[in-house]
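K.L.:
need coordinates for the below:
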Amino acid sequence: PANPPHSLRPPDLVEPVVADAEIRKIIKDLKPKSAPGLDRLTKSHLLSLPPTWFSTITNICNACLRVGYFPDQWKVGKLITIPKPDVDPRDITAHRPLTVTSNLGKVLEHVILNRLTPRVIDLLPEWQFGFRPQMSTL
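P.N.:
Alright, predicted model coming up:
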């Protein structure tokens, strides 16, 4: 296929134990103006779902982790461009490309991040400051 499936394995690194409370917190912590992907689901839409739907999202995330699958629909993005300030807008390099993806995909990404970060953080050398929580590169 054009986009081969991504594996979330090995299974010992990804424990498929996701709770409704974790899903609620992840959705609540999405950026306030997080743009919707092609599914048009905004953060507000997700927060206004009835409790049974949080359980459904939780079950989907658990199933994705268990079988090592990230839904293709959540990987498809919409490309938009943001003009750079003080540059001729007719110049192609005067625009910054940005891909907007599904907020449900962002939820699953955070679930994966929450499980991998504690296992990877101790593997990084002590002088690695970038991409680490509560560390500054300045």
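K.L.:
from now on I want contacts and neighbour counts done on CA atoms only, so please keep to that.
P.N.:
OK.
K.L.:
pretty sure residue 17 contacts residue 61?
P.N.:
No. No contact is recorded between residue 17 and residue 61 when judged using Cα atoms under 8 Å, the distance being 9.0 Å.
K.L.:
ok, those two, which is more surrounded?
P.N.:
residue 61 (26 against 15; other Cα atoms under 10 Å).
K.L.:
the more buried one sits in which helix or strand?
P.N.:
Using DSSP states H and E, residue 61 maps to helix 51-67.
K.L.:
same for that helix, what does it pack against?
P.N.:
With contacts defined as 3 or more Cα pairs under 8 Å, 6 or more residues apart in numbering; DSSP states H and E, the secondary structure elements packing on helix 51-67 are helix 20-29.
K.L.:
please generate a structure for the following sequence too, so the two can be compared:
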Amino acid sequence: ALNTNKIYIIPALVNKETSSVARSDIDKAYLLAKTFAEPPQPPKDVDEKHYEMIEDDIRFKVAISKSLELNDNFIGVSDTHQSNITKEEVIEAMRHLSPYKAQGPDNIHNQRLKNGGNAMIESLVFLFGWSFRMGYIPIAWKKANIVPIPKPDRDHSQCKNHRPIALLSSVGKLMERIITRRLMWWIPIMA
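P.N.:
Down below sits the predicted model:
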């Protein structure tokens, strides 16, 4: 766990391409962003047939799932996992919110959600229900603040020795928890 009382000042960073040193916060942020945004390299020993088999299996299971949902005799798995989000689901998800997690770009802290009372819960039920029914995730829930965390016992003047941590919207994470719980119930039934 991070020590939230400690302020970490990022030291001057060395640009590995130009060997120049980034000293200003803006230059350091640019260098870290460039390092964190580099696309991962594909594995050298990729077994294409294995991935094709997995994709075929997924397509097959999706097709079966759709045909079952169209069948009039099929009883309600789809009804249950697609039903409205309930007050109980929101309350249960809120129980797991940590008051020690940092807020994301929306500046809504977990503690604010927990202390909002019944009005907050009812508002979240409405918001999550609307989002779920429309199949729309608000853009604000997809944004993140990326915070560089130094890897222990490393040279912190090197960008690669910092780990990017994404601080996401607490509201978005709350809805994700509800959807994840539904999927964890639904997936074994459909497997």
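K.L.:
TM-score of the superposed pair?
P.N.:
Comparing the chains after superposition, counting by TM-score structural alignment, normalised by the length of the first structure, produces a TM-score of 0.74; 115 aligned residues with a Cα RMSD of 2.1 Å.
K.L.:
quick one: the helix holding residue 61 of the first structure aligns where in the second structure?
P.N.:
Counterpart in the second structure of helix 51-67 of the first structure, with TM-score structural alignment as the criterion, is residues 118-134.
K.L.:
so what corresponds to residue 147 of the second structure in the first structure?
P.N.:
Structural alignment (TM-score structural alignment) places residue 147 of the second structure against residue 80 in the first structure.
K.L.:
so its match, which state does it fall into?
P.N.:
Secondary structure, DSSP: H, G, I helix; E, B strand; the rest coil: residue 80 of the first structure is strand.
K.L.:
list the contacts of the closest residue to it other than its chain neighbours.
P.N.:
Of all residues beyond its chain neighbours, the one nearest residue 80 of the first structure is residue 98 (5.3 Å), with distances taken as Cα to Cα, 6 or more residues apart in numbering. Under the criterion of Cα atoms under 8 Å, 6 or more residues apart in numbering, the contact partners of residue 98 of the first structure comprise 79, 80, 81, 82.
K.L.:
return the residues in contact with the closest residue to residue 77 of the first structure other than its chain neighbours.
P.N.:
Beyond its immediate neighbours in the sequence, the residue positioned closest to residue 77 of the first structure (Cα to Cα, 6+ apart) is residue 101, lying 4.5 Å away. When contacts are counted by Cα under 8 Å, 6+ apart, residue 101 of the first structure is found next to 36, 37, 38, 74, 75, 76, 77, 78.
K.L.:
which of the residues you listed are conserved in the second structure?
P.N.:
When these are mapped onto the second structure and checked using both residues aligned by TM-score structural alignment, their matches' Cα atoms under 8 Å, the preserved contacts are 36, 37, 38, 74, 75, 76, 77, 78.
K.L.:
in PyMOL, how would I select the buried members of these?
P.N.:
Buried members of these, defined by 16 or more other Cα atoms under 10 Å, are picked up in PyMOL with:
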select buried, resi 36+37+74+75+76+77
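K.L.:
got the kept ones among the contacts of residue 101 of the first structure as CSV, with secondary structure and distance to residue 116 of the first structure columns?
P.N.:
Converted to CSV, those look like this (DSSP: H, G, I helix; E, B strand; the rest coil; distance: Cα to Cα, whole Å):
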residue, secondary structure, distance to residue 116 of the first structure
36, coil, 25
37, coil, 25
38, coil, 27
74, helix, 20
75, helix, 19
76, coil, 23
77, coil, 24
78, strand, 27
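K.L.:
residue 169 of the second structure -> the first structure?
P.N.:
Aligning on TM-score structural alignment places residue 169 of the second structure opposite residue 102 in the first structure.
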